[in-house]
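J.: the following block contains a protein sequence and its predicted model.
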Amino acid sequence: MFRLSVLFIAFLSVGCVSLDPNYQRPDAPVPATLPGAQGQATAVIGNWQQVVKDARLNKVVSMALNSNRDVQKAIADIDAARAQYGETRASLFPTVDAELSGSRSRTLANGVATSTQADGAVSSFELDLFGRNQSLSRAARETWLASEYTAQNTRLTMISELTTAWVTLAADNSNLALAQQTMNSAADSLKIVKRQMEVGTAAATDVSSAMSVYQQARASVASYQTLVMQDKNAINLLAGQTVPDSLLPGTLESLGDNTITLVPAGVSSSVLLNRPDIQEAEHNLLSANANIGAARANFFPTISLTASAGVGSDSLSSLFSHGMKVWSFAPSITLPLFTGGSNMAQLRYAEAEKKGLIATYEKTIQSAFKDVADALARRQTLSEELDAQRQYVAAEQQTLDIAMKRYQAGSSDYLTVLTAQRTLWSAQQSLIALQQTELDNRITLWQSLGGGAA
């Protein structure tokens, strides 16, 4: 009988109604296609292994996925959310306890009396006829799923930041090499000018001008040496451990064309819905939707059951052979009559929270669209800008060579050489910055489209 009662209780709880609002995904408040030439665009998607082609960087990212503390914290948050969901879901099922008790007492009238009892009990189980516990369970499950996407977004962000830091180190290595090259060239120029002054064909101001370029380059060498060390520290922090020098990059020029690869993909803006932050926002919205159902259920009666069944005897030895059957069944119903407006306030709060999360969801989509649009807009002009900058550097190098030959021949002043030298240095630094921007843009485009971080 007791087992039939438990089954009957579980059957009633499963057959409850749901008061959750009918969920409809909000329309994406962005254009149907990503921006680009004639409405077309080249995007990037895929797992990070499809994008990160440099073997050294690939190993560093793999290290970070196992050791980065932000990723570990996100994984712990998933475990916590899953446990909370399990705790909430447990309220859908009866709690069955087994108890064996015994007592022995002495009275003047009856002498020594012994009693023993074994019970199986269902403790105050709530029949979920109006779906309150089901709604709370759904809300906890959606919160758990949202934490899964939070962790995915954490991994995605970490991969992007680590790859960017790795490219930044390569760029600073290039700037350091350029500063050292400029310093050596300035030192050679300084020697030439000093010899020219010794023979009377150069003024003292030419020597001081050459010295200023040398000292400026020398200061830049020291500055970029500091930046390189700081870049390595940043990589170690993101990787969660010390990265061997063999896995660190050289200069930008030493990197292959496919260090960061673009993988073609479709142009529909619906691809943005796969971004982890958008998925997270939608699961938070679904959780709020379920909370409305739970708040609505508070207006309806609550039915609770307490039941037990077992055997009793005046001795333990005869408990299960000659014991008497005992049982109890105590249903109760609670009808909310006056709560001081608490139930209505909870419902209004849940509805307002859902409205806010709808706005958050739509804003997340809009922000994602802007990220992709900005990255694509930058990508359209990068190739032309890089080509122009390379041509500019080549022209300035030629200008410096000519100016130096004319100065050595005595047909030009040193100010022309000095101007050409500084202009070339600035142009070379701009070229390095553009090369870094081009690689960073590939990373940003992959991340903004929600590339896989598994």
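T.: Nice, I can see it.
J.: can we go C-alpha only for contacts and neighbour counts from here?
T.: OK.
J.: helices of this protein, start to end?
T.: For the chain, applying DSSP state H gives helices covering 2-14, 48-51, 55-67, 69-89, 132-198, 204-239, 276-297, 342-408, 414-448.
J.: can you tell me what sits against the shortest one?
T.: To tie it back to what came earlier, the one meant is helix 48-51. For helix 48-51, contacts defined as C-alpha atoms under 8 Å, 6 or more residues apart in numbering pick out 58, 159, 260-263, 451-454.
J.: where is the longest strand in the chain?
T.: strand 111-127 (DSSP state E).
J.: for it, name the packing helices and strands.
T.: helix 2-14, strand 96-107, strand 302-313 (3 or more C-alpha pairs under 8 Å, 6 or more residues apart in numbering; DSSP states H and E).
J.: same list (these) but as TSV, adding mean neighbour count and distance to Gln408.
T.: What follows is these, written out as TSV (neighbours: other C-alpha atoms under 10 Å; distance: least, C-alpha to C-alpha, whole Å):
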stretch	mean neighbour count	distance to Gln408
helix 2-14	15	96
strand 96-107	11	100
strand 302-313	18	100
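J.: between these, which gets nearest to Thr437?
T.: helix 2-14 (57.5 Å; C-alpha to C-alpha).
J.: what's around the closest residue to Tyr85 other than its chain neighbours, how many residues?
T.: Setting aside the residues directly before and after it, Tyr85 is nearest to Ala140 in space (C-alpha to C-alpha, 6 or more residues apart in numbering), at 4.8 Å. Per other C-alpha atoms under 10 Å, the neighbour tally for Ala140 reads 26.
J.: dropping in the other structure now:
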Amino acid sequence: MKRTLKIYLAGGALLLMAGCSTMAPKYSQPASPVENSWPSGPAYKQEGKPADKPLAEVPWREFFLDPQLRKLITLALEKNRDLRVAALNIERSRAQYQIQRSDLFPKVDATAGATYQRLPEDFSSSGRGENVHQYNVGLGVASYEVDLFGRVRSLKDQALEQFLATEQARRSVQISLVSQVATGYLILAADQERLKIAKDTLANQQSSYDLTKSRLDAGVASALDLHQAQTILDAARVDIARFTTFVAQDINLLSLVVGAPLSADLMPQALSERLTALKEVTPGLPSEVLLKRPDILQAENLLKGANANIGAARAAFFPRITLLSSVGFGSQELAGLFTGGAFAWSFAPRVSLPIFEGGANRANLKVSEVDRDISVARYEQAIQVAFREVADALAQRGTIEDQLAAQQSLTDATAQTHFLSQARYDKGVDSYLNVLDAQRSLYVAQQNLISVRLARLANMVTLYKVLGGGSEE
């Protein structure tokens, strides 16, 4: 028993020798490949006072005020299949990490068995044929690798980074989902407004057409006036059919994003000017904003995993120590299985050292190093793409208010022109062609105003997304 104890103490010492260090290169975060300030110029507004809370820390329930939109986002977070797949990928990656981590510990199996054997005369020590019965029970460690050079631990670290990357991927999917629902909701509202303007225009032009036809029958108007009135009437009909299609397609797309059919009470009727309570957005420094985005954190996790994999590839050049052991009882009689003389043990350490493997280990090391370099490039690219997304959103934000003010002024002026043209025509001062031109200009200006208002609200959603907002409270 003392000898057995010494052997297991020696095995325990080997386990302690397998320290926490690995042969992976020391990780250092790559330098940011973008400037440490956002672009400046005529398209960009000067930043105001920094916000009390970064936009990335503002929960979506605090950012969006429209109650119907809030209900849609809540429904999408419950029903959307992309988000569901992302959550399941986390569970899968967690299980894979636990599998890889389990290799750090010995796997102890309990065994019990019985063997019944007939020995012929030639194999029997007594020279006579005999029946042999053997019984055994015990505990055993099967092929446990003592991780002296950190190969198993490096693989465990890689699996951990893969698991963390899937969590960041889920956050990215959720942020994109919130943005998609909000953008789809705004597009549907804008198309509803466009459809309403087309219907109002059709109703007004129908009245004008009927009046012109009556004037023609009375000999006051010409056939040219009637045909000119017909053109804008038909144009409105075309737009009604077109916008009716757009509304149906918007609903279909929004239903797909949400992951469930939409009830009528969740449908917007017009663009809401109270989409969010935030009027000004201060993005902060790129180094503070970009490195907190989940897609960039995901790229960094993958980079750390590739760096850890180099440690496993390096450790493959060194000896691998494997332990096999068992302890238990064995006897030829079942009744004597647990007697003092039935105790049995075995301890079989094994060392394997690669001598010639045709360059496979060197090639594996090269592959792991190239994978790490690829991950560095993807990490830097993710930062560059994020920088561009934020810069584009800031450029639009810097000019959209001026564009909206100009378009509103243009629409008001066009409406006044139409009113005066109609009044002059009614008094016989101008031709009906001027009225039609004014009506067309007003219709186009109203449609363009909706587009600019949509762009302004969508820009707020985009800024919220690219600055990392939209996660849980």
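T.: Nice, thanks for sending it over. Bear in mind the structure is a predicted one, so any value in this text is a computation, not a measurement.
J.: need the TM-score between these chains.
T.: After superposition, the two chains reach a TM-score (TM-score structural alignment, normalised by the length of the first structure) of 0.95; 451 aligned residues with a C-alpha RMSD of 1.9 Å.
J.: that older thread, nearest to Gln181 of the first structure, of the helices and strands packed on strand 111-127 of the first structure?
T.: So among these, helix 2-14 is nearest, using C-alpha to C-alpha, at 76.8 Å.
J.: contacts for the closest one, please.
T.: Contacts for helix 2-14 of the first structure (C-alpha under 8 Å, 6+ apart): 92-94, 122, 127-129, 308-309.
J.: again, 7 Å this time
T.: The contact list for helix 2-14 of the first structure, computed with C-alpha atoms under 7 Å, 6 or more residues apart in numbering, reads 92-93, 127-129, 309.
J.: so how far is that helix off the chain centroid?
T.: 44 Å (C-alpha atoms, centre = their mean, to the nearest Å).
J.: for the residue nearest the centre of the first structure, which non-adjacent residue is closest in space?
T.: Centroid check for the first structure by C-alpha atoms, centre = their mean gives Thr154 as the closest residue, at 2.0 Å. With sequence-adjacent residues excluded and distances taken as C-alpha to C-alpha, 6+ apart, Thr154 of the first structure is closest to Val71, at 6.2 Å.
J.: nearest to Thr399 of the first structure among the contacts of helix 48-51 of the first structure?
T.: Looking across the contacts of helix 48-51 of the first structure and measuring by C-alpha to C-alpha, the closest to Thr399 of the first structure is Ile260, at 34.2 Å.
J.: got a list of what the closest one touches?
T.: 51-53, 439, 442.
J.: again, 6 Å this time
T.: The contact partners of Ile260 of the first structure, taken as C-alpha atoms under 6 Å, 6 or more residues apart in numbering, are 51-52.
J.: from Ser412 of the first structure, how far out is it?
T.: In this view, Ile260 of the first structure and Ser412 of the first structure are 46 Å apart by C-alpha to C-alpha, to the nearest Å.
J.: now the two most distant members of the contacts of helix 2-14 of the first structure.
T.: That would be Leu129 and Ala309, which, of those, are the farthest apart (C-alpha to C-alpha) at 24.4 Å.
J.: deepest of the helices of the first structure, which one?
T.: Among those, helix 276-297 has the highest mean neighbour count (mean count of other C-alpha atoms under 10 Å), at a mean of 25.
J.: just want the angle from it to helix 342-408.
T.: On the basis of axes from the mean of the first three to the mean of the last three C-alpha atoms, to 10 degrees, helix 276-297 of the first structure is oriented at 170 degrees to helix 342-408.
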